[in-house]
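1. Next comes the sequence, and after it the predicted model I'd like to discuss.
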Amino acid sequence: MSILFITSTRIGDAILSTGILAWLHEQYPEDGITIACGGPASKVFGEVPNLEALHIIKKQPNHGHWWKLWRAMAPRKWRVVVDLRRSAMPWLLLAGKRYSVPKDRTGRHRVELNASMFGLPSLAPKIWTAPQHRETAEKLLAGAKNPIALAVGANWAGKTWPANRFAALADRIRQMQAFGPETEIVLVGGADEREAGATLLENQGAGPDRGRVIDAFGLDILSTCEVLKKCRLMVANDSAMMHLAAASGIPTIGLFGPTKDQHYRPWGENGFVVRTPDSADTLMARLRSDPASVTHLMDGISVEDVAAQVEELEARGLLAAR
């Protein structure tokens, strides 16, 4: 029999849901898996074990996308249907077991909320890759010294720490004894985020003893995961790249302002948060009263705040060279 897994359109939420897939594969190792998700999220799932099909959900008027999904999935009986979008689909299909993610009434992290469907405390995200993704990462980072990853973009301007502060942070990290001036900065994110990294890219040739700035913008998700595994640290806005880094297992510092870190902090023992002094609710109230403030919602985080967190992780022995 087979499993139907219905998940998000957004890449970050899709990454957070991968722990469910790992658990399902462990419970039903012989079953094929069909994944229904949005187009952007589909890039996360290309190497999932026993993947039978990826069904791309494209939003249509009058809920037409759900009817299209039902028509595609109704002809067969499923061992398990898991739905993270709280649709009626699990109850419209023949299935042995049905699970639907509950509404959040507790303030839990999304990983914990997802796992609660099965009566479990959490299911850590897991990203599957293939040899070609590892080869891509090895070529990109060949000879790299002390690579540090930065994700300067996000899917909303309000979540974006100023690019010049990322550049200043890179300089601070290179001044730390544990790293040094030859430390190389790896910029990750979508191709459309390259402009946000322009300040760092323009400075890559400043000084003969200065480490490179490596442009990994636009790299596919699974190759980016392999790139991140080779980095000593990630500093990121609240974004898909932040969740990908945390899932890769490297120390990840997430920068939070108008979004709630209790829901979306980088998951795992190597996930850390630096947030604005103002809460997410306070910042969103400010935005409603002054929409033009959207580009300043992250200003409460200073370079010193983030550098201090990096130094703390180094003091705790968490930033060992890879």
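-> That came through fine. Everything quoted here is computed from the prediction, not taken from an experiment.

2. From here on, just use CA atoms for contacts and neighbour counts.
-> Noted.

3. In contact with Asp31, which residues are there?
-> By CA atoms under 8 Å, 6 or more residues apart in numbering, the contact set of Asp31 is 1-3, 25, 50.

4. Which one (most neighbours) among these?
-> With neighbours defined as other CA atoms under 10 Å, the most crowded of those is Ile3; it has 26 neighbours.

5. all strands in the stretch 51-200 of the chain, in order from the N-terminus.
-> Using DSSP state E, counting those that start in this stretch, the strands of the stretch 51-200 of the chain run over residues 51-56, 78-83, 95-100, 148-151, 185-189.

6. Serialize these to CSV and add fields for mean neighbour count.
-> What follows is these, written out as CSV (neighbours: other CA atoms under 10 Å):
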stretch, mean neighbour count
strand 51-56, 16
strand 78-83, 22
strand 95-100, 16
strand 148-151, 27
strand 185-189, 26
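
7. Second structure follows, compare the two:
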Amino acid sequence: MRILFITSNRIGDGVLSTGLLAGLMERYPGALFWVACGPLAAPLFRHAPGVERVIELRKEPYAGHWRKLLSATMFRRFEAVVDLRGSATAFLLWAKKRHVLRSNHTLHRVIHNASVAGFDPAPSPRVWPGAQARARARELIPEGRTVLAIGPSAAWPRKMWPVEYHAELIGRLTGPGAPLAGAHVLIAAAPGERDLVRPIIEAVPDERRIELIGEDLNLVAASFERVRLYVGNDSGLMHLAAAAGAPTLGLFGPTPDGRYDPWGEKTAQVRGPRSHEQIIAEEGSGFSGPSAMRDLTVDKVYEAAVALLARTASSQAKEIA
């Protein structure tokens, strides 16, 4: 029995689709899954149980990527095709069941994804980093080491909280007498973003700094499984941290927190005094330009982080034990 699962090009949407994939694994025990996704999201699925093949969809002119997917799948029979990209692919393949997602801009993305196959409640996103990544993460973050993880980047500049604010927050959370006094700091970012996050790198002493910049997503996910707190912008890394079970605080500005909150019991979100609608009305909806989050103060993020630390203290202690 095979199931074709078509998901996102982007890391964040790919992470948010993993709950549905896990639900389908439970619904169809023993099934083999083919996952079609963009190359950035592909590592998320390589070690998932039951995933037989990951097909990378690199966007090509004239829908060439869809034609390549058809050529790889059209002579196979599938128990089901689940298409979260709303393409026509499901209707061109031999399949007993077809689940094709249609646009809905009111539901959280996890709930929206789950609805395509009738899951209620929605299964939570998760990570499958693999044994090798987890072994490496244990070397970086051995048992007993407290780590604050920071995700200072995002897909576009306007939804990035200023890096100097991140640097100040790190000092307030890890300095003497602070809630995470003396903690190591994990800095996660994409390839090519070292210059962007350099003020944060320089704010953390070498002996307490863990840099995961341009690293494999599975190592990042495995490391997130071991951190005490993650603070970061609305991004794929934020969703990855939440799926890994890290207490996750998402920072929001010109994007809708209601649809893209970090998902899970150990998560929270915070924004400045303006809704995303107000930001768009005042500053426009373009991707480029300066940060639209300068009015989200370090004080407010610090207070939200301390509250999340307090709320998750007992559950984190049990997991460590």
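-> Yep, that arrived. No experiment lies behind these values; they were computed from the predicted model shown.

8. Got a TM-score for the pair?
-> After superposition, the two chains reach a TM-score of 0.92 (TM-score structural alignment, normalised by the length of the second structure), with 316 aligned residues with a CA RMSD of 2.0 Å.

9. Would you mind putting the strands of the stretch 51-200 of the first structure into TSV with distance to Phe118 of the first structure alongside?
-> Output for the strands of the stretch 51-200 of the first structure, formatted as TSV (distance: least, CA to CA, whole Å):
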stretch	distance to Phe118 of the first structure
strand 51-56	21
strand 78-83	10
strand 95-100	8
strand 148-151	33
strand 185-189	33
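
10. Go through these and name the closest to Thr136 of the first structure.
-> Across the strands of the stretch 51-200 of the first structure, Thr136 of the first structure has its closest neighbour in strand 185-189 (13.9 Å, CA to CA).

11. what sits up against that closest one?
-> Here strand 185-189 of the first structure makes contact (CA under 8 Å, 6+ apart) with 147-153, 170, 197, 211-219, 224, 241.

12. give me that answer again for 6 Å
-> With CA atoms under 6 Å, 6 or more residues apart in numbering as the test, strand 185-189 of the first structure has contacts from 147-151, 213-217.

13. which of the contacts of Asp31 of the first structure does the second structure keep?
-> Compared against the second structure with both residues aligned by TM-score structural alignment, their matches' CA atoms under 8 Å, those retain 1-3, 25, 50.

14. Widest-spaced pair of those residues?
-> With CA to CA as the measure, no two of these lie farther apart than Met1 and His25, at 12.5 Å.

15. And the strands of the stretch 51-200 of the first structure: which comes nearest Thr18 of the first structure?
-> With respect to Thr18 of the first structure, and counting by CA to CA, the nearest of the strands of the stretch 51-200 of the first structure is strand 78-83 at 12.1 Å.

16. Now do the end-to-end distance for stretch 197-214 of the second structure.
-> For stretch 197-214 of the second structure, the first-to-last residue distance is 12 Å (CA to CA, to the nearest Å).

17. got it, and stretch 136-144 of the first structure?
-> For stretch 136-144 of the first structure, the first-to-last residue distance is 14 Å (CA to CA).

18. contact partners of stretch 216-229 of the first structure?
-> Contact with stretch 216-229 of the first structure is made by 129, 133-134, 137, 187-191, 248, as judged by CA under 6 Å, 6+ apart.

19. a markdown table please, covering those and showing distance to Gln60 of the first structure.
-> Formatted as a markdown table, the contacts of stretch 216-229 of the first structure follow (distance: CA to CA, whole Å):
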| residue | distance to Gln60 of the first structure |
| --- | --- |
| Thr129 | 31 |
| His133 | 33 |
| Arg134 | 37 |
| Ala137 | 37 |
| Leu187 | 35 |
| Val188 | 32 |
| Gly189 | 28 |
| Gly190 | 25 |
| Ala191 | 27 |
| Ser248 | 34 |
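
20. Just among the residues you listed, which is most surrounded?
-> Val188 (29 neighbours).

21. and the contacts of Asp31 of the first structure, which of them are in strands?
-> Among those, DSSP state E puts 2-3 in strands.

22. Give the burial count for the residue lying closest to Gly192 of the second structure once chain neighbours are set aside, as a bare number.
-> Nearest residue to Gly192 of the second structure, sequence neighbours excluded (CA to CA, 6 or more residues apart in numbering): Gly214, at 7.2 Å. Neighbour count for Gly214 of the second structure, taken as other CA under 10 Å: 14.

23. Also the one 5 residues further on?
-> For Leu219 of the second structure, the count of nearby residues is 21 (other CA under 10 Å).

24. Specify the local secondary structure of it.
-> Under DSSP: H, G, I helix; E, B strand; the rest coil, Leu219 of the second structure falls in the helix class.

25. gap between the counterpart of it in the first structure and Gly268 of the first structure?
-> Under the alignment defined by TM-score structural alignment, Leu219 of the second structure corresponds to Ser223 in the first structure. Ser223 of the first structure is 21 Å from Gly268 of the first structure, where distance means CA to CA.

26. likewise Glu312 of the first structure?
-> Where Gly268 of the first structure is concerned, Glu312 of the first structure sits at a distance of 17 Å (CA to CA).

27. Neighbour count: these two, which is higher?
-> Gly268 (16 against 13).

28. returning to what we had before: what is the nearest of the kept ones among the contacts of Asp31 of the first structure to Lys159 of the first structure?
-> Among those, and counting by CA to CA, the member closest to Lys159 of the first structure is His25, at 34.4 Å.

29. Translate that closest one into the numbering of the second structure.
-> Match for His25 of the first structure (TM-score structural alignment): Met25.

30. And Ala80 of the second structure, how far from Ala310 of the second structure?
-> Counting by CA to CA, the separation of Ala80 of the second structure from Ala310 of the second structure is 44 Å.

31. actually Ser17 of the second structure, not the one I wrote
-> Counting by CA to CA - Ser17 of the second structure and Ala310 of the second structure are separated by 29 Å.
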